[in-house]
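Q: make a model of this:
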Amino acid sequence: SPPLEKEELQKPWSLASQIINIFMDKFLKNATLSADIVIEPAIGKHPNDNFKGLDSLIFLGEKAGREQLPKIREILTAKKDSIIANLRNAIAREFGLSSNFKVIPYSDSSISLSKQSFVLKDTSSGLDFKEFIGKLDFKGIKQIRIFDTGYDATNNEAPKVVLEIDTFPRIKNIVYHCEIENVKYQIDTIIQNTIGKFDSPETRKSLIEEIKKLCAKSGFSFAKVVVSPSENSENLHLEITPNKIGKIKIDEKITTSEYIIRRELTFRQGEYTNGDKIAQSWSNIISTGLFSDVFIDFDVDTIASLCNIKIFAQERGTQVLNFLMRIDNERNIQGGVDFIHENLFNTGTRFLVSAAGGKSDFVAKIGLNQTRIWKTNFSLSAEAGYIWKVIPIFVRSKTSKLNRYESSVEKEIITEKLGAYISAGTQIERLGNFYLGFRSEKQRFYDQNESSKPNFYNFYTLKIGLIYDSRNRLEFPSDGRLINIFLETPLFKTTSSIAFTRAFFQHSINLPIKDLVIRPTITFGFADAGLPFPEFFSLGGEDNFPGFHEYEFLGRQIFTTKFEFQYRLPWKLYFDTFITLNYNIGSIWSQFDAIRISELKHSFGFSFGLLTPIGPVSFSLGRAFFFIKNPNAV
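A: Next up is the predicted model:
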């Protein structure tokens, strides 16, 4: 890339890139001196450290290369002609021939020549040497030898200078033995395509590689293919032996229980070696969260057809202390602390104690989570905690703008929750969890200005649901989807408890188009009349319908649709920088009711975000509005 301007060298990585460019420029100048053609795509001023739009750069490079193809062919033809001319002149000097000697097929039996032979002779008939070379099939040629027979050159009947071509035999038949039944049909096809070709080292190499690729594609990596006899032959025999897993060793430096690592392996000793299973095992080990890096080393024993495996890993710290802070105009300043032990008693169990809150909310909880019970895909988690929260109750205020919402806080309700939740489930592709949970909780809610507090009421519910999250990251995701579905229903009811049923569905998918991500999200939830106030669905807030205050609308039924357009800027403000536009449509109802389009609320939002090492930072604006059917009637 061209040198950067002075004002572009303020950042250390830009300076480093400039230094590399200087050294590369000297190398390129020396390299182009001996080049026949220099292809320079019209990419403009594109820095070496800018990896944006690589597909466009590849297209420009391909376009520039295609434009030079005629000239490349011309140069290659000239070089080929030059090589043939030099070879012809060298042969003429060596054997006393003129530079215009001809090549004549020799088939006279007066002299016994076992290989395909040609006479090199000064005569007017026969093939020109260049024409002769152009007709040769070099794939089947084993050796070319030119020699003087010792005969008198004046004897027209006997050849003096002979060119002898030793060719590989053509393959007539291939038989094979293979232990892998489900690839035999494809092997038959490969063999049929090979029969009739020359039995050359290139042919054998291609045959072996094709069969190995076929075996690997079918789940049998590192298969052993032996071709016999070792000499060139018209009849070949193939021995195809699938590779098997040999010894599996864990690096002794890893302090994490070997059992935790081995249970994540999808292959076992003695099984056929499968590259996909090895890759999945690597992903499983990484997904435990206990390691920052994992390396699986292979030692392939070709004689015994075994693949010995050794696993190395870089462990993370298992004890983590997080300090949390959030600042926004809804909840002001919030802080918190988490203590996490990722591998309690070296069993793979995650232990969490956390407390967080601010002026208007407080959360404290303790939890245990076991993502895998023994070697099964079943998971188990338990959590207990206390939540105190102030929820504002909004009322509509008068406004001069007919199609705008303006609200003010009428009063504030305090909600308190104290309870426990236990769930068991099964993993889905390590990205999701189908679960069944039991929830036991005490709750109460009251006006902040009330002098006396009501008694707690109880409820006991059974919750069944599915969470599937394949997003590449939680903040500013660019790929994957999120599915959250659950049904919560009473398990039993006592004289001091309440009962309710509710259902919830949410689906969000990220559709990437280069640096642009389109993210449609649909949310729908409903509950019966027994749903208590602290469990109400809410509408409003930066992440949940911008343009409304957080908790501005509460109810027992919700429906929203959001369309987000997230764009990662081509430049960084020290960190990855994003702008996001979103359009929202939906509403909330106090009771289960029909959804009418005329009742839906609308809003649009804009946010500017940075993905920093300590967490996301975003600045957001939103505006809510509604449509008026007949503005002139207002």
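
Q: alpha carbons only for contacts and neighbour counts from here, please
A: OK.

Q: in the stretch 201-350 of the chain, which spans are helices?
A: Ranges of helices within the stretch 201-350 of the chain are 201-217, 258-262, 275-287, based on DSSP state H, counting those that start in this stretch.

Q: what residues of the last one count as buried?
A: Just to be clear, that refers to helix 275-287. For helix 275-287, the neighbour count (16 or more other Cα atoms under 10 Å) marks 275-276, 278, 280-282, 284-286 as buried.

Q: and the helices of the stretch 201-350 of the chain as TSV, adding distance to Phe565?
A: Formatted as TSV, the helices of the stretch 201-350 of the chain follow (distance: least, Cα to Cα, whole Å):
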stretch	distance to Phe565
helix 201-217	38
helix 258-262	40
helix 275-287	29
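
Q: any idea which of the buried residues of helix 275-287 is closest to Arg473?
A: Using Cα to Cα, Ile286 comes nearest to Arg473 of the buried residues of helix 275-287, at 15.1 Å.

Q: and the furthest pair within the buried residues of helix 275-287?
A: Gly275 and Ile286 (16.8 Å).

Q: where along the stretch 251-400 of the chain do the strands fall?
A: 291-301, 306-315, 319-328, 332-344, 349-358, 361-370, 378-396 (DSSP state E, counting those that start in this stretch).

Q: before we move on, what about the stretch 501-634 of the chain?
A: Using DSSP E, counting those that start in this stretch, the strands of the stretch 501-634 of the chain run over residues 502-509, 511-513, 516-527, 537-539, 553-555, 557-568, 576-589, 601-612, 615-625.

Q: following up with a second sequence; could you model it the same way so I can compare the two?
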Amino acid sequence: MMRKDRPTEMRALLTIVGFLLACVAHAQPTVALVLTGGGARGISQIGVLKELEKAGIVPDIIVGSSFGAIVGGLYAAGYTPTQIDSIFHTIDWDDVTSFSSDTQRESLFYSQKQENDRSLVTFRFRNLDFVPPTAIGGSARFSELLQEVLWQSPYNSVTNFDSLVCTFRAVATDLGTGQPVSLKSGNLATAMRASATFPLRYAPVRWNTDTVLVDGGLVANIPIDAAIALKPDIIILVNTTSDYATISSLTTPWAVADQALTAAMKQRDSEHVKLADFVLEPDLGSTGTFDFNDIDILIRAGEMEGARMAAQIKARLKPTSGAMEAGAAQYFIKSVVVHSTFGADTMALVKERITDMIGRDWSPQFKRYHQPRFNESLHRSGHALAFVRSMGYDGPSQTLTIDVDLGIPTLLTFDRLEELRRSDIEREVSFKNGKEVKQADLERTWQNMHASDVLQNADVMVSRNADSGVRITMRAEDRGNQTIRIGARIDNERYTQGSVDIIHENLFSTGIRVAVRGILSQRIGQISASLELPRIGGTLWTASLRGYSSFRDVWIYQDEAGRPATEPMPQRIDEYSEDRYGFRLSAGRQLERNGVLLGEFRYEQQRYRDLTADADPSFQPLATLRAVARWDDRDQTDFASRGRTIDLTAESSILSLSNSLSFTKFTAAASAVVDLGSVVLTPGASIGAADRTLPSPELFSLGGQDMFFGWREDQQRGRQIVVGNVDARIKLPLRIFFDSYVSLRYDIGAIWENPENIRIGDMNHGLGLTVGIDTPVGPARFSVGRSFFFLDDPAAIGWGPVLLYFAIGARL
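A: You can find the predicted model right below:
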């Protein structure tokens, strides 16, 4: 038996020896490409990569610092320079660099949306110790951008940076020691973010329990030392670091911070530049660190510099580094065999890749080029984590054998820092162990963790097992279990308003949430306390008990006597207050993260009090049962570009607990945001109906900047209501300090005292123009509106007065 197999063994040995001799014969110098920081200026590095590849110069090593780590990391993950170009063109850089809240509203539960929408400032505490913020803005949008792009990359499950398309190092600054750190393993997206985490703008990255990292540019803006440590033969430096900005351009805090950092970085830059064999410096003029407006110009500048230097670099490479030239090709590929458990070789895109491989020559560089392309075909075929586990060539049969792993998660691990339970992370997971995972599942899990009230610095890392499948590690730390949220608003109806929410999360590790809320202004006030179970047993079932006391002042309007029917002039004639105190007990189920179905019992004492009367009426008891269905998946409340809202309620009083008061009340409201490109349309409608026995504190109201232009808030009140509107909004090309908008809204509606009064001819109309500014203190909206209506006898159009409105801050 041994003699029978000896020829086969000999052929295999000769194949290996021949391959090794081919490699030696075509030994080439190892090339390291060093990519510096420079913010937006670093985009020009894409152009340099394009031209180097075009000339057959492919780096064996990439070392990147700050923005260079982003460009270099994407390249090492298997993206081509052309693909990186396309990725950068699809990014909304204004959004990534914005200082506004970076929590994705769609990833929040319905109750979280309400809290977030009304919060201006949030203070966090851990066991009553204040947890200070580590940055002006959050890092979630930046992190999510990098993570999503890398989950789509050919090497989305590689955590050893030596096993990427080329060896890669991301250089960051260790805040504990002040020294540069060359990251060589871990979550690639997190490593890239750590290297590019601009201090104060983005929160530092907690790499492990002992290491906190920020921008590598602080101590190694030109990370040539990290490249030298890898012992390359040739070092190519692409220097895109910033020059000093002019004094006149230092008009923002981040511009001043960037100038200060530039001054610190420049001290050693000149020394590091001298250590490179080739230095490429694209002509970027006065482009600033945060100037992402001219991506094409920046890439073109890099292409010009790359083309200028390519011939000089190529002359040093004998043979050309990394080039797939005919001389290096030794073995013809006659057939390709794919081993997989899911029929990978039957997929159309994989078949195309196999066809492309057949007829080519196996060479030392074949795997480098074709393996990421093969992985990409698997991902585009719907298998997000599938990958080539091995690729080998058999000389005697001229066969290329590819072993494909589907990337099934065989192990979920939870890396918890500080006082976290496994269940705090586990309940946010959107996939199951042992089942194939889609990219959407990973993204949803990541978003869920970042939207959690108890987690921060969340991370999701996919890594390959030694034998088969992948391991998915969820990592997070405690956000702090106490929160104080402050809200503020000023408008022309309710004047100055303030609110505070004091919240204790996860009381005694039971999942119970305790909250106290207060609102105070001249015309509205509320104090409430609640016990909540947001997710009973980690499920989507929820329950809450809330006790409250509140008042709300309501102006009473009447048209001025003696005026023409076509020119009404409403006047305030009285003011009432809706006073109530009681409790609400609710339970139900959350609909994914954007909606809720609830059943609610309400018991309260209420009264409708004339503020000008000498004596106050007594409180009357009221008990009701209510069914609620709500949905809100808008990306934001005031300047939404997508999403819809639905609000349905049905409520009936309990006769025995309501002093013999019996009524039934229904409401339905819906709106949708339609993005037409340059214009965003938001049509909406709402209706409400109730018995004639509906008490005054429960009446519907019509009017105001948000509801009906040309009328004041609460100008009309009744028991039946119909309202429809269409809003058309455009974003102004010029910012009024912040993102600015102009919108035109048409309203149609009416309100009636009792059902028998309903007439279609009673419909009123409103038109209004609004200038909106998305400020850090909330939306600022300034409007002018006017109502009109049609008269039958005689036929005429009546016009209400022109009214001005303003509101600054979120609705409380």
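
Q: I'd like to know which of the helices of the stretch 201-350 of the first structure is closest to Gly246 of the first structure.
A: Closest to Gly246 of the first structure of these, according to Cα to Cα: helix 275-287, at 13.2 Å.

Q: which residues sit against the closest one?
A: Helix 275-287 of the first structure has contacts (Cα atoms under 8 Å, 6 or more residues apart in numbering) with 216, 219-221, 261, 264-267, 291-296, 430.

Q: sorry, back to before: nearest to His237 of the first structure, of the strands of the stretch 501-634 of the first structure?
A: strand 511-513 (50.4 Å).

Q: contacts for the closest one?
A: In contact with strand 511-513 of the first structure (Cα under 8 Å, 6+ apart) are residues 478-479, 517-519.

Q: closest to Leu569 of the first structure among those residues?
A: Nearest to Leu569 of the first structure out of the contacts of strand 511-513 of the first structure is Val517 (Cα to Cα; 11.8 Å).

Q: give me the neighbour count for that closest one.
A: By other Cα atoms under 10 Å, 21 other residues sit near Val517 of the first structure.

Q: same check, this time on Glu231 of the first structure
A: When neighbours are defined as other Cα under 10 Å, Glu231 of the first structure has 11 of them.

Q: ok, now Glu418 of the second structure?
A: Neighbour number of Glu418 of the second structure under other Cα under 10 Å is 11.

Q: please apply the same query to Gly586 of the first structure.
A: Gly586 of the first structure, neighbours per other Cα under 10 Å, totals 22.

Q: check the one 5 residues further on too.
A: Gln591 of the first structure has 15 neighbours, counted by other Cα under 10 Å.

Q: top strand in the second structure by residue count?
A: strand 570-591 (DSSP state E).

Q: determine the next helix or strand in the C-terminal direction from the longest helix seen in the second structure.
A: Ranked by number of residues, the top helix in the second structure under DSSP state H is helix 2-25. Once the chain leaves helix 2-25 of the second structure, the next helix or strand it forms, by DSSP states H and E, is strand 31-35.

Q: which part of the first structure matches the following helix or strand past that following strand?
A: On the C-terminal side of strand 31-35 of the second structure, the closest following helix or strand by DSSP H and E is helix 44-54. Using TM-score structural alignment, none of the residues of the first structure align to helix 44-54 of the second structure.

Q: who are the packing partners of the next helix or strand after helix 44-54 of the second structure?
A: Next along the chain after helix 44-54 of the second structure, taking DSSP H and E as the criterion, comes strand 61-65. Under the contact definition 3 or more Cα pairs under 8 Å, 6 or more residues apart in numbering; DSSP states H and E, strand 61-65 of the second structure sits against strand 31-35, helix 67-76, strand 167-174, helix 224-228.

Q: Provide the aligned range in the first structure for the first one.
A: The alignment of strand 31-35 of the second structure onto the first structure (TM-score structural alignment) finds no residues at all.

Q: how far away from the center of its chain is that strand?
A: Chain-centre distance of strand 31-35 of the second structure: 32 Å, with Cα atoms, centre = their mean, to the nearest Å.

Q: do the same with stretch 560-577 of the first structure
A: Centroid separation between stretch 560-577 of the first structure and its chain, computed with Cα atoms, centre = their mean, is 20 Å.

Q: same thing with stretch 743-751 of the second structure?
A: 33 Å.

Q: format the strands of the stretch 251-400 of the first structure as JSON lines; extra columns: distance to Met24 of the first structure.
A: Formatted as JSON lines, the strands of the stretch 251-400 of the first structure follow (distance: least, Cα to Cα, whole Å):
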{"stretch": "strand 291-301", "distance to Met24 of the first structure": "32"}
{"stretch": "strand 306-315", "distance to Met24 of the first structure": "35"}
{"stretch": "strand 319-328", "distance to Met24 of the first structure": "44"}
{"stretch": "strand 332-344", "distance to Met24 of the first structure": "46"}
{"stretch": "strand 349-358", "distance to Met24 of the first structure": "50"}
{"stretch": "strand 361-370", "distance to Met24 of the first structure": "52"}
{"stretch": "strand 378-396", "distance to Met24 of the first structure": "54"}
